[in-house]
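1. Here is a sequence together with a model predicted from it:
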Amino acid sequence: MNRLHAVVYGRVQGVGYRAVVQKRAATLGVCGYVRNMPDGTVEIVAEGTEQVLIDLIDIANEGSGWCSVEKIDVAYSAAEGNLEDFSIAY
């Protein structure tokens, strides 16, 4: 298992982005969260297999119909095992 930390840049707040990512990520069986950051980016933290995390990045790139993803910074590390389901964090 791996841990993903991603920061999504672009028009990703106030456009339903987190809800779309949360709904689609939950179908992957990944654990983690998605949340808005004060600087206008969105943070995604998740744990799962390498393939599931790759699929999650694909979902993050697609986003919602109203968003515009400019780039995603991605970092991987060893899973910590302290995440449950996939939720929207506030």
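-> Structure received.

2. Every contact and neighbour count from this point should use C-alpha atoms.
-> Noted.

3. Would you state the strands of the protein in chain order?
-> Ranges of strands in the chain, per DSSP state E, are 2-11, 31-36, 42-48, 68-78, 86-88.

4. who touches the closest residue in space to residue 84 that isn't next to it in sequence in this structure?
-> Nearest residue to residue 84, sequence neighbours excluded (C-alpha to C-alpha, 6 or more residues apart in numbering): residue 31, at 5.2 Å. Applying C-alpha atoms under 8 Å, 6 or more residues apart in numbering to residue 31 gives the contacts 46-48, 83-86.

5. let's bring in a second one:
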Amino acid sequence: MCASRPSAPDPSETVRLTAWVRGRVQGVGFRWHTRARALAIGELCGFASNLADGRVQVVAEGGRERCERLLSWLRDGDTPGAVSGVTEIWDTPRGGYEDFAIR
């Protein structure tokens, strides 16, 4: 008997994306542009925050497809500065966000 294939993610499923963005991403308007992109995608809540080690942490909650669009932009979009890499994890939403903020 063959193992069953995992089902494809549901694009309308509500998820939590946490991404850590490496590169020259502080002091270049990266958080502001990330917030603007999240608002343009729509229906995303969370934040973008500078970390002490030079990375930017992005937390977004909303539909999987919308979070995937934000992640794609973080990796390949016309971002300010220079992104050298993005690490992400997916989780269940925790809530508690009113909108998408800069911290």
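-> That came in fine, so what should we check first? What you see is a predicted model, and the numbers here were worked out from it, not measured in a lab.

6. Next, the TM-score between them, please.
-> Overlay of the two chains. TM-score (TM-score structural alignment, normalised by the length of the first structure): 0.91; 87 aligned residues with a C-alpha RMSD of 0.9 Å.

7. follow-up on the earlier one: could you export the strands of the first structure as JSON lines, including distance to residue 57 of the first structure?
-> Written out in JSON lines, the entries for those read as follows (distance: least, C-alpha to C-alpha, whole Å):
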{"stretch": "strand 2-11", "distance to residue 57 of the first structure": "8"}
{"stretch": "strand 31-36", "distance to residue 57 of the first structure": "12"}
{"stretch": "strand 42-48", "distance to residue 57 of the first structure": "9"}
{"stretch": "strand 68-78", "distance to residue 57 of the first structure": "8"}
{"stretch": "strand 86-88", "distance to residue 57 of the first structure": "14"}
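
8. Out of the ones you listed, flag the one nearest residue 25 of the first structure.
-> Set against residue 25 of the first structure and scored by C-alpha to C-alpha, these come closest in strand 86-88, at 6.8 Å.

9. Go through that closest one and flag the buried ones.
-> 86-87 (16 or more other C-alpha atoms under 10 Å).

10. Which strands or helices does that strand pack on?
-> In this structure, strand 86-88 of the first structure makes packing contacts with helix 17-26, strand 31-36, judged by 3 or more C-alpha pairs under 8 Å, 6 or more residues apart in numbering; DSSP states H and E.

11. now do 6 Å
-> strand 31-36 (3 or more C-alpha pairs under 6 Å, 6 or more residues apart in numbering; DSSP states H and E).

12. what stretch of the second structure does the strand it packs on fall on?
-> Mapped onto the second structure using TM-score structural alignment, strand 31-36 of the first structure spans residues 45-50.
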